[in-house]
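K.L.:
Got a predicted model here, sequence first, then my questions.
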Amino acid sequence: MQKRKLVFDYNLFDSIEELSSVQQKLMHSAIAARKDAYAPYSKFHVGAAVLLKNGKTVIGSNQENASYPAGVCAERVAILYAGAKYPGVAIVAIAITATSKNHKVDAPVTSCGICRQSMAEYEQKQKTPIEILMMGEIGQVIQCNSVLDLIPFAFDSAFL
């Protein structure tokens, strides 16, 4: 047996104001996208904004359904739309933010497993890292240099 340790670096910013102007603009796009969330069941509104290599920004918001597994998370709405609208254009970064009608979301919100896998697929396909920014409604922002930091043992097409 070999015991191994997995470590990655990330940055923690105290607020959105500490981000670069490009990162702030992307996060503000994600914040705006939250308003279009359809979340009558969870009351948890998520917005995502994807920055593409061509300079375009694509947004997405979570879209729930009474048949719970049929809903789609904001991250997947945004990256799938980016892939459909701008095929072959690399994703540079994605910003994710959330708010709740039930309580104040004052800690960074991370993506679910399905979203991490979906984002990882795009990162693996384009062979360049995707920066990921995550925040709640207010407060701190987590910045990772690669989606694969969040899902280091990602499943990919090599297994098929």
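P.N.:
Sure, I can see it. Numbering: from 1, shown residues only.
K.L.:
From here on, just use CA atoms for contacts and neighbour counts.
P.N.:
Noted.
K.L.:
Can you tell me how far residue 77 is from residue 47?
P.N.:
10 Å (CA to CA, to the nearest Å).
K.L.:
Then residue 41?
P.N.:
Residue 41 is 16 Å from residue 47, by CA to CA.
K.L.:
Ok, residue 124 next?
P.N.:
Counting by CA to CA, the gap from residue 124 to residue 47 is 23 Å.
K.L.:
go on, residue 15?
P.N.:
Taking CA to CA, one finds residue 15 at 17 Å from residue 47.
K.L.:
Comparing residue 124 and residue 47, which residue is more hemmed in?
P.N.:
residue 47 (29 against 16; other CA atoms under 10 Å).
K.L.:
so what's the more buried one closest to, chain neighbours aside?
P.N.:
In space, and not counting its chain neighbours, residue 47 is closest to residue 34: 4.0 Å by CA to CA, 6 or more residues apart in numbering.
K.L.:
what about versus this one:
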Amino acid sequence: MKAEHHLHIHYTIYQNLTELPEKAAHLMKEAIAARQKAYAPYSHFKVGAAVLLKNGHIFIGSNQENAAYPSGLCAERVAIYQASTQYPDEEIEMIAISGTAEIPTAHPVSPCGSCRQSLSEYETKQQKLIPVYFMGAEGNIIQTDSIKDLLPFLFDGSLM
């Protein structure tokens, strides 16, 4: 028997950095600074990410491209893998992401599918939601309460 369902996600839109909670604003500024360090000679699309751990440590990442495209790595994964390497059992409190093209992007830039899947692994591991804040070079900032809001039908270890 056919059963139709509807999916609803919750998210908040902030108009600028000054509207964000203090911790989130600070973390987004770290992501913006990290974006400036991106190595993006092919796409010219720069992304910065910052991960805040419960212990207060912040880890940043920027996208790192390579002429052999699959060999590059996104900013979100650079930051979260670095955090996990240094503090494998520490809770992730929140993530901030900022991305832009050569012409400044005012539309919020969300994580790609690979990053969403990778980030979801950590939310599943810690069994606590991880808020995600994302923006372009300027303008609106979107905040989700959970990575699951970005990837509602995630693939996790319970399926293996």
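P.N.:
On my side now, so go ahead. Please read all numbers here as calculations on a predicted model, not as lab measurements.
K.L.:
After superposition, what is the TM-score?
P.N.:
Between these two chains, after superposing, the TM-score reads 0.98 (TM-score structural alignment, normalised by the length of the first structure); 159 aligned residues with a CA RMSD of 0.6 Å.
K.L.:
Any chance you could list residues touching both of residue 77 and residue 47 of the first structure?
P.N.:
59, 60, 61, 62 (CA atoms under 8 Å, 6 or more residues apart in numbering).
K.L.:
Let's see which of these end up in strands.
P.N.:
Among those, the ones falling in strands (DSSP state E) are 59, 60, 61.
K.L.:
would you list every one of the strands in the second structure?
P.N.:
According to DSSP E, the strands that the second structure contains are 11-14, 46-53, 58-62, 92-100, 132-135, 141-144.
K.L.:
circling back to that earlier point, now, which of the ones in strands among the shared contacts of residue 77 and residue 47 of the first structure sits nearest residue 106 of the first structure?
P.N.:
The closest of these to residue 106 of the first structure turns out to be residue 61 (CA to CA; 18.9 Å).
K.L.:
thought that closest one was touching residue 48?
P.N.:
Yes: Residue 61 of the first structure lies in contact with residue 48 (CA atoms under 8 Å); the separation is 6.2 Å.
K.L.:
anything in contact with each of the two?
P.N.:
Shared contacts of residue 61 of the first structure and residue 48, counting by CA under 8 Å, 6+ apart, come down to 33, 34, 74, 75, 78.
K.L.:
For residue 49 of the first structure, see how far away the second one is.
P.N.:
The one in question is residue 34 of the first structure. For residue 34 of the first structure, the distance to residue 49 of the first structure - CA to CA - is 10 Å.
K.L.:
quick one, which of the two is more surrounded?
P.N.:
Between residue 34 of the first structure and residue 49, residue 49 has the larger neighbour count (other CA under 10 Å), namely 32 against 26.
K.L.:
The second structure: which residue goes with that one?
P.N.:
Aligned against the second structure by TM-score structural alignment, residue 49 of the first structure finds its counterpart in residue 50.
K.L.:
Go ahead and name everything in contact with stretch 63-82 of the second structure.
P.N.:
Here stretch 63-82 of the second structure has contacts from 35, 38-42, 46-51, 59-62, 97, 111, 115, 118-119, using CA under 8 Å, 6+ apart.
K.L.:
buried set for that stretch?
P.N.:
By 16 or more other CA atoms under 10 Å, the buried positions in stretch 63-82 of the second structure come out as 63-65, 73-82.
K.L.:
picking up where we left off before, is it true that the match of residue 49 of the first structure touches residue 83?
P.N.:
No: at 9.7 Å, residue 50 of the second structure does not count as touching residue 83 under the criterion of CA under 8 Å.
K.L.:
Give the residues shared as contacts by these two.
P.N.:
When contacts are counted by CA under 8 Å, 6+ apart, residue 50 of the second structure and residue 83 have 58, 59 as shared neighbours.
K.L.:
Just give me the neighbour total for residue 13 of the second structure.
P.N.:
Neighbours around residue 13 of the second structure, by other CA under 10 Å: 16.
K.L.:
separation between it and residue 19 of the second structure?
P.N.:
According to CA to CA, residue 13 of the second structure and residue 19 of the second structure sit 10 Å apart.
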